[in-house]
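> this is the structure alone, sequence omitted:
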């Protein structure tokens, strides 16, 4: 990983595959009106109520949900970092909108893409190059509603920042963290000892700033 990415692993202020979108995970039909006002962070709730796109190894026994804001450069840095784990972990990247209107539009565009992973790669390259991310002229209101629902769910978990990591650790307990961290440290923290990350770990979980 480049040092520029390593310095950015911090938090910012804050199931059913969709038909025709095999890369989309956990596309729930539950209305935002029925989302809980507050609940403990839950992998089950994330699976049932969030909508994200798949990345990594869908056959892995390890699944991690990453709630991210498309306008968040720290989320972009974390996206680059977890590529070290893509052979060993099934990720579901869940877009939310907490920073600005473009966050929601870009999240909707990513979810509606026929290849969300490739779209995310291009988006994050542009974002980390200080070019604002992907250009979005119009979006389907259906996907805007989905991103808004994801945001409601994140807020119900009491999250204060993104990227927000949600997974089940080796002991079966729910693990959640506000802020990115090195891939090697992440695997170690979760007790996923079957995963070997060849690159030396660096950094630590970041103390997030308040979300908007």
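Alright, I've got the coordinates. Being a predicted model, the structure only gives us computed values, none of them experimental.

> C-alpha only now, for contacts and for neighbours.
Fine.

> contacts for the host helix or strand of residue 111, please.
Element membership for residue 111 (DSSP states H and E) is helix 101-112. The contact list for helix 101-112 (C-alpha atoms under 8 Å, 6 or more residues apart in numbering) reads 21, 24, 52-53, 69-71, 95-97, 116, 119-120, 134-136, 138-140, 143-144, 146-148.

> quick check: the residue lying closest to residue 56 once chain neighbours are set aside vs residue 182, distance?
Residue nearest to residue 56 in three dimensions, not counting chain neighbours: residue 86, with 4.0 Å by C-alpha to C-alpha, 6 or more residues apart in numbering. Going from residue 86 to residue 182 by C-alpha to C-alpha, to the nearest Å gives 14 Å.

> pick out whichever of the two has more residues nearby.
residue 182 (22 against 15; other C-alpha atoms under 10 Å).

> quick one: contacts for the residue nearest to residue 56?
Neighbours of residue 86 in contact, by C-alpha under 8 Å, 6+ apart: 55, 56, 57.

> next one for the comparison:
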């Protein structure tokens, strides 16, 4: 099994850190390449099953009884049941959801909407992304009603000046106003790129990009929200009209 080497950082969970020295050697290979072993469960034929979080993707791993070999994927019984499915669901709806939301909260976001709005949505935004602007425009009824606040996590990945434009918004006296003015213009070049920005702004943009990678997002917009059960969900790309209520909630008339 091949793993893509991450150039970003991942924080190893306390369980993984405590168990690292006792883990079978094949699992240490996963950890060395940025993965996180988060759960362990019993598997048949003397094997051990593990749940791992790798670049935002949750996978099942199985290690043979001699601790020498590892394989990933679904293990099915004679009835076709996936033996690791329940362990994955428990992790996705519990620890991972909590961890992902806390990770998003630590990002350097720009507020769109009222800080008192109860529903919070995070979206990774590139200033040169036309679909990000379209999502901003489509969300106006929810944001303007005060029901939803969208927290834009600025990144610069699309064009050569994307990072400089993101820096200009973050460094503005009122970042929320700068973002709104830019989005109203529908990504026209009204925003002057900030060619020289401070170390602090550079750090914030770097950390935003790292969080984006950790969350398994590779393009903008990448939107994260909590469903009706509180589980964090992800929408890649411009949300279709049919999904707007799912992401932003039912629009209530004032």
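Yes, it's here. Just so we're clear, the structure is a prediction, and the values are computed from it rather than from any experiment.

> where's residue 39 of structure 2 relative to residue 218 of structure 2, distance?
Noted for residue 39 of structure 2: a distance of 26 Å to residue 218 of structure 2, by C-alpha to C-alpha.

> neighbour count winner among those two?
Using other C-alpha under 10 Å as the criterion, residue 39 of structure 2 and residue 218 rank with residue 39 on top: 18 against 15.

> please pull up the helix or strand immediately following the one helix or strand the more buried one maps to.
Here residue 39 of structure 2, judged by DSSP H and E, is contained in strand 36-42. Sequence-wise, the next helix or strand downstream of strand 36-42 of structure 2 (DSSP H and E) is strand 48-54.

> now for that following strand, which elements pack on it?
For strand 48-54 of structure 2, the elements it packs on are strand 36-42, strand 57-63, judged by 3 or more C-alpha pairs under 8 Å, 6 or more residues apart in numbering; DSSP states H and E.

> now the angle from the first one to strand 48-54?
In other words, strand 36-42 of structure 2. With axes from the mean of the first three to the mean of the last three C-alpha atoms, to 10 degrees defining the directions, strand 36-42 of structure 2 sits at 160 degrees from strand 48-54.

> and the helices in structure 1?
Assignment of helices within structure 1 using DSSP state H yields the ranges 3-6, 43-49, 73-81, 101-112, 116-128, 141-156, 183-189.

> export those as a markdown table, with columns for mean neighbour count and distance to residue 65 of structure 1.
Shown next, in a markdown table, are the helices of structure 1 (neighbours: other C-alpha atoms under 10 Å; distance: least, C-alpha to C-alpha, whole Å):
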| stretch | mean neighbour count | distance to residue 65 of structure 1 |
| --- | --- | --- |
| helix 3-6 | 13 | 21 |
| helix 43-49 | 18 | 7 |
| helix 73-81 | 24 | 12 |
| helix 101-112 | 23 | 15 |
| helix 116-128 | 19 | 15 |
| helix 141-156 | 20 | 11 |
| helix 183-189 | 19 | 13 |
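
> so which of the ones you listed comes closest to residue 33 of structure 1?
Closest of the helices of structure 1 to residue 33 of structure 1 is helix 141-156, at 8.8 Å (criterion: C-alpha to C-alpha).

> equivalent range in structure 2 for the closest one?
Helix 141-156 of structure 1 corresponds to residues 199-214 in structure 2, going by TM-score structural alignment.
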